[in-house]
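Student: sharing a model prediction with you, sequence too.
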Amino acid sequence: MEKDKVRIEVECKFLMSKEIEDLKNFLEKIVEKANNEVFVRGVPEIYLKDAAKIVDWNVEDKNLILKIISGTYARAPSAILRFKKLLAEELGLKFKVGVRGLETQKIRFKIPVEKISNEILSKIKNLTYVENVYYEENNIIVDLKPVEEAELKKNVPDRVFAVVRDILREKKEAEVSPAPPLIVVRQSEPKKIKFKDDPVKVALELGWIKEFPGRGQWTYTTPYVKLLETIENILLEEVIHKLGFQPFMLPKLIPLEIMQKMPGYLEEIPEGMYYVCPPPRDPEAFTEFKEVVRVTKTVPKDILKNVVKEPEYVLSPAQCEPFWYFFSHEVLRVEDLPFKLYDRSGWTYRWEGGGVEGLARLQEFRRIELVYVGTPEQVVEIRDSIVDKVVDVVDRILELEWRVVAATPFYMKGGEIGDVSDSKNVAAFDVEIYLPYRGEKGKAEWLEIAGCFIHKEKFVKNFSIHEAKNRPIWTGCTGLGTSRWVTAFLATHGFNPKNWPSMVKEKFGSYTLPRTLLWPKKFEE
């Protein structure tokens, strides 16, 4: 195996049902069969040098101990299970000897790297399955903790290897690659600035919203809700219905096994979701909790934590998860496509942590989610038509200052944007709005109000969606963050309906706001 290539080493022990000292000659034939047939089956000739190979073995009592090496093709950890199957078949058939178990004594990755920082070594060392990591002779050496057979079946060593490679790749890209430039595909003419205040401050004073104890949450009162409904109805009329989308209502409590199929979420941003722990069905489990609440008039969170079950769900962070599960393992026909569906039935939840900002970045917010399934050409055409319709609404009806930016989804790590003149090269178009209160246009962060995506085959593969004749089908989705649309509108036009664009003013109508002796702080003129 070449010195400048990745090397994977495995040492493992097979626990047999009987002593096998007298079977060494037969075991040697099994090892040869594994090396010459089983481990190289399906491996292209150019990769044979990288395939797994048993380089040493010996017998100790009832145990068979192996050392396997490989490159990155047909890797050594995967070879363990393939050899176990072969061993059980050969010894069981001829000698009635079974394989009672296996132990991994060593799994080591040796990856060529010119130089490495202590920060990167520490980051790799902190991975759950990593026991030790060090740098030696232009190689980073990563030793894994012992893994069980069940973890081998789940390809845990391969997944750890992929994470290590990602960390090293990120480090390399950070050294040689500048931040990607903002690619503005098109942009509106400058709009007249009517309002410069932070809308959250004015909304609180006028009583359009009221504080709620939850971080990144508000109680929205009548005028805010009427404006939200007005904008949502405009989007329904001008975008969704005109493009032929049909309504669905989807669950917002998402099982973790479904979330696991969503690209990037649990692997990349698990810190950005709310996790739900269901209670046990036994009322007696809450006896102590109820007594403490009754006596102390406090909520004993430590007791509650010990009563509830482990997390089984997340509150929907994407809104489209049930759409893809709906099509999972179904067989579609190109002749019946495209499917164009939308959901506007509830809230979306994301844990923003320190990123919460007024009305612009919330942890509980409204969205209209559009999804589309079709041929590659259909999906690209649908996504682009959504962008066009959204821009028309933003420009002609809402009179906001906008731009369309070519972007890369978070789950496409290191993804590059191709030639933007050909739309199929662009995974995402974001529609962004300038907010005057954030400062100068050239320096201020614009607010994304719509993310319009094509996934290609990513979701089709993850959710096992099939076409009857194996013809290619793609998926895509668009999130219209209507809470952000309201923020962008108020930041541009202010809170006096007299100053609003005509269609919004007409649909908004009048309202009555309940008042108390102390709230709201200001009365609208």
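Tutor: Done, it's in.

Student: going forward, measure contacts between C-alpha atoms and count neighbours the same way
Tutor: Noted.

Student: the host helix or strand of residue 388 packs against which elements?
Tutor: Applying DSSP states H and E as the criterion places residue 388 in helix 376-392. Secondary-structure packing of helix 376-392 (3 or more Cα pairs under 8 Å, 6 or more residues apart in numbering; DSSP states H and E): strand 368-374, strand 428-433, strand 447-456, strand 474-480.

Student: another structure for you, compare them:
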Amino acid sequence: MTAEPTPAPGVILIAGAAEELLSDVVRVLRRLCAGESERHLRAPPVLDAAVADRAGYATSFPHLLAAVSQGGTATDLVLTPAACYHAYPLYEGRVLAGPEELSVVADCYRQEATTEPGRLRSFRMFETVRLGTPEQCLTWRDDRLDRLARWLEALGVKSAASPANDPFWGRTGRLLADAQRADGLKWELAADVADGIRQAVVSVNYHKEHFGAAFGIRAADGTPAHTACLGVGLERLLLALRHAHGPVLERWPTSVRDALTQ
């Protein structure tokens, strides 16, 4: 099972059995995480720049965002920084009769400053998005964190849950990060992806009304809808599995292979 480096730092090639395995992983994650939703999207590697701006990504993470240009001139597109950003415009202006959910896989890009194993610039992300009331989103987030922790355990990947924060930019960003951690809005499941290196393989996030207000999504009472999401870095999961069980898929425990395909 191979994940080969390329001349570009933070960019790897996935080949053979590893690519087939990731296809199986997405199917398992859809069953495990999507819950009430049968709606699944395969998103492109580009996103409307206006969506990134309205969502606040361009302000909070300018150091990670990459614009698409042609002939040195910026276009109306940016490279997708997270799969969930494709979901919110689908609900723009809607009043939700009840909780909504969908899953999405996207090719993502972030201009990471480090090239340590697992800290990729180009990667695939599986996400499930939940929209509803605060209680519906928080209950869902905590349930999915528990589900994924138990799944990683079944895969023989030792993970640890901990509160986390996003790398917001500038002094205001540091205050936002402190508040995010203090409020327990973001949790991660981190696992070893190489000797002495742990990376977040899973993250779950509660956004409060941020995206509901930005995209005019309302709950039944007319207030901005709240949202939550979970994300799984597919290449990071692959690296964690390879670190735990070795590079030869056929030599992995049968129980692990079953958990990846059933």
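Tutor: Nice, I can see it. It should be emphasised that the depicted structure is a prediction, and the values quoted were computed from it without experimental measurement.

Student: counterpart of the helix holding residue 388 of structure 1 in structure 2, which residues?
Tutor: Aligning helix 376-392 of structure 1 against structure 2 (TM-score structural alignment) gives residues 134-150.

Student: about what we covered before: any idea which of the helices and strands packed on helix 376-392 of structure 1 gets closest to residue 131 of structure 1?
Tutor: Counting by Cα to Cα, residue 131 of structure 1 lies closest to strand 447-456 out of those; the figure is 36.3 Å.

Student: who touches that closest one?
Tutor: Residues from elsewhere that reach strand 447-456 of structure 1 (Cα atoms under 8 Å, 6 or more residues apart in numbering): 360, 376, 379-380, 383, 386-387, 426-435, 473-482, 484-485, 488.

Student: try stretch 225-242 of structure 1
Tutor: Under Cα under 8 Å, 6+ apart, the answer for stretch 225-242 of structure 1 is 342, 386, 389-390, 393, 482-483, 485-486, 504, 507-508.

Student: could you dump the helices and strands packed on helix 376-392 of structure 1 to TSV with distance to residue 202 of structure 1?
Tutor: Formatted as TSV, those follow (distance: least, Cα to Cα, whole Å):
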stretch	distance to residue 202 of structure 1
strand 368-374	26
strand 428-433	19
strand 447-456	19
strand 474-480	24
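
Student: nearest to residue 119 of structure 1, out of the ones you listed?
Tutor: That would be strand 428-433 among those, by Cα to Cα, at 32.5 Å.

Student: identify the residues contacting the closest one?
Tutor: Residues outside strand 428-433 of structure 1 that contact it (Cα under 8 Å, 6+ apart) are 387, 391, 400-409, 446-454, 488.

Student: now do stretch 307-326 of structure 1
Tutor: Residues outside stretch 307-326 of structure 1 that contact it (Cα under 8 Å, 6+ apart): 250-256, 258-259, 262, 273-280, 285-286, 343, 348-350, 369-371, 459, 463, 477.

Student: geometric centre of structure 2: which residue is closest?
Tutor: Nearest residue to the geometric centre of structure 2 (Cα atoms, centre = their mean): residue 231, 2.8 Å.

Student: is residue 120 of structure 1 in a helix, a strand, or coil?
Tutor: Here residue 120 of structure 1 is recorded as helix under DSSP: H, G, I helix; E, B strand; the rest coil.

Student: residues near residue 127 of structure 2, how many?
Tutor: 31 (other Cα atoms under 10 Å).

Student: contacting residues around it?
Tutor: Residues near residue 127 of structure 2 by Cα under 8 Å, 6+ apart: 83-84, 103-105, 229-232.

Student: just flag the most distant two among these.
Tutor: Longest span within the contacts of residue 127 of structure 2, Cα to Cα: 105 and 229, 12.7 Å.

Student: name the SS class of residue 342 of structure 1, please.
Tutor: When classified by three-state DSSP, residue 342 of structure 1 comes out as strand.

Student: surely it and residue 370 touch.
Tutor: Yes: between residue 342 of structure 1 and residue 370 there is a contact under Cα atoms under 8 Å: 4.3 Å.

Student: any idea where the helices of structure 2 begin and end?
Tutor: Assigned by DSSP state H, the helices in structure 2 fall at 17-33, 49-54, 57-60, 134-154, 170-182, 210-214, 234-245, 254-261.
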